[in-house]
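A.B. asks: sequence and predicted structure, then a few things I'm wondering about:
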Amino acid sequence: MSLLPAELPASPPAWDTLVVEPSQVVAPGPVPVSIYADEVWSLAPLVANPSAYRPSLNWARFPDTVRPQMQMAAWTMINNPLPASVLVGHPAWHSRLGPHGIHDTVLRWQGFTTWLHQQELHGLHEVTEDALGAYAGHLARRPGAGRSAVTKDLVALTRLWAFDTAGVAPSGMPMPPWHRQGVDDYLPAAPAAGRGENTTEPISAATMGPLLIWALRMVDDFADDIFAARVESRRLAEAVAGTRGTPDTKARLKLYLRDLIDHGLPVPSRRNAGHRHALANVYIAAQAGCPASQVNALLGTAPWRHLLPYVRDNPGTCPLAVPVTGRLDGKPWTQSIDFTETRQLMRHLGTACFIVLAYLTGMCPAEVLGLETGCCPEPDSGRHLIYGRVFKNASDEDGNHRSAGQPREVPWVAIPPVVRAIRLLERIAPDGGLLFDAAAHSFHTASTASSVSISNEGMRSRIEGFVAWAGELARKLDREHEIIPHDPHGAIGLARFRRTLAWHIARRPGGLAALAIQYGHLRTAMSGGYAARGRGGIHELLDIETARSTADTLTILHEDLAQGTGVSGPAARRAIHAASHAPIFAGSIRTPRQARDLLGNPALTVHDNPGALLMCVYDRERALCHRMEPVDAPRLDRCQPTCANVARTDHHAELLLQRAHGLEKQAASDGVPGPLADRLARHAGHLRTLAERHAHDRIHTREPTP
């Protein structure tokens, strides 16, 4: 049976045939165009996602004997769908792959051809079904081989067979045996646990806390100063560029420099690539009223060469004449902004906006980087909403990946800091362009929309740069406690922000998430915004983290009860009953369905609230935290001590006494005013009463073990 698509040519493509036919081009704007004879084929014409990598195929990495066959199969795959007969029995397969899928597939072909060369097989025409089986075994035996990776390798070879067979010069490569029999028999043993976003480690609270604080400071407090400095620095640069050199401008320059030297004053300088100080030519030219070229020319003359050692010994700053209005604890965050720092500060401001958007919305990185100006219009009433595109799992009517993404069915909810960040980005981005337009965020010159955003790798680098800059500023301002520490799980990256948000909302109701909650009750905003369960929302991560937190709480309570720990409060018996189910769920929450199974069981919804020193054994009908709100989850930031859902363990009672002791010490201090001391003492007494009530009312399931 022939698999030849009707639109394929009758002969192999000519040397000048376009690698990507015009009908397949989706990339906006100019892109590299490759022809069949090129050694490297660019797949950029197939990429419409502004933040996505533009892959290419390098044929120099393939053995010479098999390269023509692979090129023909790849060209067919790029420009034609997989024959319908191959899709039978594989409903999850796509007839067309996106550019990154094509790139990944060809890389897997490369590994196969390297193995063929090692087996002294010199082309697809020498491949047999036994050889394919042997290669599958080779893949499964590799150290660290995973089922997912091996499956992708085997599917890639199925596509190679299909497109080779469909080509104008088929090699006779046989159908892979796993295409008929299924891949299970050719895969390594299944691992105990999966991977993916749901197993990504959240950013530690010690790192995320100061990172978010500095990002919010940039957006809320420092941004206006940075924009003003950017305007002034560009004004100076444009003035210098428009100044013609004359004897008078040269005389002014000499007078300016001579005055600095005669008075032993530092000379405006900048750090060059070698971290040495060099003259800040443009700034000096702006101060002297001359072109920058005259500064360079003057230093080349013998009488002025001695200035270079003087600069190294007396480097000066380049302060801009703009007032600093941003305050940190009532004081200016910097005495002045330097002319040489404005471009870097603008980069840090753009990075801070990304951090705020990524953390306080829960968007995927590609969605943040794909946002455009006007994405968050001013509402007639109610909350701000963000309208963007979803790229993950975006597909056309045939189920094939849509590189340009598709409009999100349910918009994101934007709390005030997010709206502020978007408004700042709209001042940077070109009208109608991307908020993170790569050309605009280079801050070299004004630019038009480029249709390409900052890449993932570029933004990762900027985040690391922002962390370093914030650390330097913290030291300069004697705020060492706000230095952003290294995260124990590695680089901050981009994909960890939404997992971190879900983790903190689910597990730290009175801690780090309060930074967001105080701006508009973020969890409520998200829950309301995702009532329709829009595709790819953060609600699944929230459910998983909440379920994991609940499972952890049940497990700890189960173990404590086995050791004789007591429980008190109106919900004590319900807590004990729920803890008996802990072994069923311990360590098992990995998917949204498992999370829903746990959260959907009203007898198991136990939430620890260390900030309130209690547990919430949640029952909607008895809850006091949201009587008038249409939600079905506890508001742990609003726990009421008289609620019928409250339970406490011996550990909570110990913490009550510890906190009471700390308040009593404060009340006894000579520096505390009398009225405040009275309030502290009363609060400490209330905490001790709660601890005593626990000791009187506590119940337990067994006597403590020695």
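C.D. replies: Nice, I can see it.
A.B. asks: please make it C-alpha for all contacts and neighbour counts, starting now.
C.D. replies: Noted.
A.B. asks: and G370, how many residues sit next to it?
C.D. replies: Neighbourhood size, G370 [other CA atoms under 10 Å]: 27.
A.B. asks: my guess is it contacts G388. True?
C.D. replies: Yes - assessed by CA atoms under 8 Å, G370 is found in contact with G388 at 7.3 Å.
A.B. asks: against N456, how distant is the residue positioned nearest the centre of the chain?
C.D. replies: For the chain, L494 is the residue whose C-alpha lies nearest the centre (CA atoms, centre = their mean; 2.2 Å). Distance, L494 to N456, using CA to CA, to the nearest Å: 7 Å.
A.B. asks: what touches both of those two?
C.D. replies: P365 (CA atoms under 8 Å, 6 or more residues apart in numbering).
A.B. asks: ok, F163 touching L82?
C.D. replies: Yes - counting by CA under 8 Å, F163 sits close enough to L82 to count as a contact (7.3 Å).
A.B. asks: take this one as well and set it beside the first:
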Amino acid sequence: MGLTQRALPDTPVGPDAFVLGRRRLRSGFRRSDTSRFCDDVWRLAPVLHQRQQASLILNFPAIPARFRPAVKVLFYALLNNKPPAGERQLGVVTIHGYFQAFKEFLDWLDPQHHDRFSSLTPVDLCQFQKHLLATVSSAKQRANHRRSVRLLWTWREHLADDHIPVDPDRLEDDWNEDNSRARRRENANPRIPEQVISPLVVWSLRFVDDFADDILAAQDEWLALQKKTRRDSHSGHGARRRLAALMRRYQADRRPLPGGTEGQHGINIRHLAREVDCDRQSLMAPASWGLIEQAREDVGVDDSTYLRTEIRGLLDGEPWLKRISYDEDLVVLVRILTAAAYTLIAYLSGMRDSEVKHIRRGCLTTDADRTGKITRRKIISMAFKGEGTPLGVEATWVVGRPVARAVEVLDRLQPKRQRWLFAVPPSSHSHKAPRTTEAKTTKATNNDLNLMVTWINDYCRQHGRTDHIPDVSRRPWRLSTAQFRRTLAWFIGRRPGGSIAGAIQYRHLSIQMFEGYAGTSKSGFRAEAQQEALLARGEGLSLMVDRHEHERLRGPSADEARVRLDKFGDRVRFLGKTPDDNQMKKLMERNDPRIYPGRFVTCTDNPNRRLCRLPGEKDMNPDPGQCKPLTCRNVALTDSNAQAWLQRLAELDARLQASDALAPRVRVRLEEDRAEIQAFLTRAGVLEPADAST
């Protein structure tokens, strides 16, 4: 055996050992057909259980020959052995990522004439870190490279005496970057900017609600044409008769013949043959060609080949397209429709990409009340992260109407025999190509999302529209599947003002989604949204102190709120700069002033004085939905709170002016409400007693 086909001395790994021996296989694979230790290429597809995951390999010929035996033993251990103390069991995709990063480390190391990993010194490792700083712009990627190299230390018991002699993490600043460990635990996916996500969701709703029927009808027509035989067993007279009927139809509809590069006079003969259901040569016979030529002289030839599907969808009262071409438009529009459905599902449910890709036919269920009104819409899929099994577990998400509509569109887009709603659609050029995945890969979906942005902007430019998707820092925003969950958590946590993506109510959706996640899934989305809310509250309180707004607080707890906010402001100023998300998170976790700004009141939470919670719930946050602002002693008022109450008084006055039209009981209740609010504002110093009496 050559160097690549034998195990290291003193290791228990034999050449015929199955490298996936302790991993659970996907259905359809046999252990005897999987890769062995002596193979140059280890195929990981048999243990990739998620439907959207592309086939992966560990390609050892790409590793410098002198390091290959040790690298094989290392990655065999990663795939099969229990992790060392303090380390976690790695997934197959993570191992593949480490292999790619490790290969780059070895490419850097190869020219330096090291024969063994044990000969590396701390200086060598620090030089590699300098190489990373010079060549890799992403701190996250640099950290991944360093973690792959550290495997030579953490898994040293499996490498005999050929491992690095020192733990790289002990090199401190020469190896690690500032805050790299803290950042590793944070959600590093960028948030989609508001100016991008808003028009993106609006256009996604248009595709799913307004344009989908046209695209689906066009795909049905396209598929029906694809099923036509290329040769007609009884072409001859039968084909001429069908051709004559087709030409009469073109002339009756005043429809130009399909254009193309084949045949004569720019006519798409292939398409005509498909419509007639015969071979092209039959149409070139003199008698048949005479029928085509006669029609051409009457109606002419189009600039391309268009489907007959009538465009019914409207945009601002006009058809959104004139027609859909057979060869170009349909494939692109189906991809965009799929991307639009993905956007609504991922963004308005909080599902991860792997969870979205496991949506199956029949996954959508509804609950209704006695009158038949739908009260809940639920999606059943598979959750993987944090579930303790690569097979995933069934989970339920409570969703809104836009998500349900997107699922219904995908159900119609896929043929009945297809279980997976994010499979490659039947109109795709690669639909019949051999595939290792049953759902679109993450990369393919990313490409579809960015194709949608390009199409939208081209469409807006051609039609003089202003609702395009703008650039960010003078460049198109590059969408990826991982960004939607982070963005939704941000919006739910902060709920910025204005109309975001039409009439979608983030607060309502957040309550529904929290219910679904809390019930059946460990996805952690609720924690992410609550984390964003914590950061938003900290930033808001810091800004309140910076503007000295807390000094003008009024109400029962105003003095206590000022003391808490002064201390909080001192801690913010101690940092010497505007805190980033990580610093603000730590600050709020350790020194949360427990002040909760709202529209009508600013709650200075004291569990002993709460009226919104039962006495036994002291460790919980205050419940805004049960707030009793007119009687609770935890209430403080900012200037904006006071203005909201004054506006409420004005609304009551306006209703009471129409008291003749009110029922006596309603009028009395409004007068009581007005009196209670006036008394409250007078006690808080917002109104003078004279104002209250009037």
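C.D. replies: Here it is on my side, so go on. None of the values given here were measured: they were computed from a predicted structure.
A.B. asks: related to what we said a few turns ago, hmm, M363 and the residue nearest to the centre of structure 1 touching each other?
C.D. replies: No - L494 of structure 1 is beyond contact range of M363, at 10.3 Å (criterion: CA under 8 Å).
A.B. asks: which one's more surrounded, F163 and L82 of structure 1?
C.D. replies: The neighbour comparison of F163 of structure 1 against L82 (other CA under 10 Å) goes to F163, with 26 against 23.
A.B. asks: for W75 of structure 1, see how far away that one is.
C.D. replies: F163 of structure 1 is 9 Å from W75 of structure 1, by CA to CA.
A.B. asks: do F62 of structure 1 as well
C.D. replies: Distance, F62 of structure 1 to W75 of structure 1, by CA to CA: 15 Å.
A.B. asks: and the host helix or strand of R461 of structure 2, how far from structure 1 on average?
C.D. replies: Using DSSP states H and E, R461 of structure 2 falls within helix 442-463. Here the mean offset of helix 442-463 of structure 2 against structure 1 after fitting is 2.2 Å, by mean CA distance after the TM-score superposition for structure 1.
A.B. asks: list the buried residues of that helix.
C.D. replies: By 16 or more other CA atoms under 10 Å, the buried positions in helix 442-463 of structure 2 come out as 442, 445-453, 456-457.
A.B. asks: pull the residues that contact that helix.
C.D. replies: Contacts of helix 442-463 of structure 2 with the rest of the structure, by CA under 8 Å, 6+ apart, involve 52-53, 200, 203, 335-336, 338-340, 353, 466-469, 478-481.
A.B. asks: go with 6 Å
C.D. replies: 335-336, 339, 468, 480 (CA atoms under 6 Å, 6 or more residues apart in numbering).
A.B. asks: now do stretch 247-258 of structure 2
C.D. replies: With CA under 6 Å, 6+ apart, stretch 247-258 of structure 2 has contacts from 267-268, 299-302, 304-305.
A.B. asks: any idea how far M459 of structure 1 is from the aligned partner of V356 of structure 2 in structure 1?
C.D. replies: By TM-score structural alignment, V356 of structure 2 lines up with V368 in structure 1. Taking CA to CA as the measure, V368 of structure 1 falls 11 Å from M459 of structure 1.
A.B. asks: host element of the residue opposite the residue nearest to the centre of structure 1 in structure 2 once aligned?
C.D. replies: Using TM-score structural alignment, the equivalent of L494 of structure 1 in structure 2 is T481. Under DSSP H and E, no helix or strand contains T481 of structure 2.
A.B. asks: same question, I78 of structure 1
C.D. replies: Remark: I78 of structure 1 resides in helix 67-79, with elements defined by DSSP H and E.
A.B. asks: what lies in contact with that helix?
C.D. replies: With CA under 6 Å, 6+ apart as the criterion, helix 67-79 of structure 1 contacts 163-164.
A.B. asks: starting at the chain centroid, how far to that helix?
C.D. replies: 35 Å (CA atoms, centre = their mean, to the nearest Å).
A.B. asks: list the buried residues of it.
C.D. replies: Here helix 67-79 of structure 1 shows 67, 69-79 as buried, counting by 16+ other CA under 10 Å.
A.B. asks: swap in stretch 554-570 of structure 1?
C.D. replies: In stretch 554-570 of structure 1, counting by 16+ other CA under 10 Å, buried: 554-555, 557-558, 560-561, 563-570.
A.B. asks: in helices, which of these appear?
C.D. replies: Taking DSSP state H as the definition of helices, the buried residues of stretch 554-570 of structure 1 contribute 554-555, 557-558, 560-561.
A.B. asks: all helices of the stretch 351-500 of structure 2, in order?
C.D. replies: 353-356, 401-413, 442-463, 483-494 (DSSP state H, counting those that start in this stretch).
A.B. asks: for N59 of structure 2, see how far away Q100 of structure 2 is.
C.D. replies: 9 Å.
A.B. asks: my bad, should have said G519 of structure 2
C.D. replies: Distance of G519 of structure 2 to N59 of structure 2, computed by CA to CA: 42 Å.
A.B. asks: ok, now A654 of structure 2?
C.D. replies: Counting by CA to CA, the gap from A654 of structure 2 to N59 of structure 2 is 77 Å.
A.B. asks: looking at these two, which has the bigger crowd around it?
C.D. replies: More crowded of A654 of structure 2 and N59, by other CA under 10 Å: N59, with 16 against 11.
A.B. asks: which element, helix or strand, includes Q129 of structure 2?
C.D. replies: Short version, using DSSP H and E: Q129 of structure 2 is in helix 122-135.
A.B. asks: find the nearest non-adjacent residue to the aligned residue in structure 2 for V106 of structure 1, please.
C.D. replies: Using TM-score structural alignment as the criterion, V106 of structure 1 maps onto F99 of structure 2. Distances taken as CA to CA, 6 or more residues apart in numbering place L58 nearest to F99 of structure 2, at 7.1 Å, with adjacent residues excluded.
A.B. asks: that neighbour belongs to a strand?
C.D. replies: Yes - counting by DSSP: H, G, I helix; E, B strand; the rest coil, L58 of structure 2 is found in a strand.
A.B. asks: so what's the residue count around it?
C.D. replies: 19.
A.B. asks: correct me, but it touches W42?
C.D. replies: Yes - here L58 of structure 2 reaches W42: they are 5.0 Å apart, a contact under CA atoms under 6 Å.
A.B. asks: now the two most distant members of the buried residues of stretch 554-570 of structure 1.
C.D. replies: Spanning the widest gap among these are Q563 and P570, at 21.7 Å by CA to CA.
A.B. asks: now do the helix or strand containing A690 of structure 2: everything it contacts.
C.D. replies: For A690 of structure 2, the host element (DSSP H and E) is helix 689-693. Residues from elsewhere that reach helix 689-693 of structure 2 (CA under 6 Å, 6+ apart): Q678.
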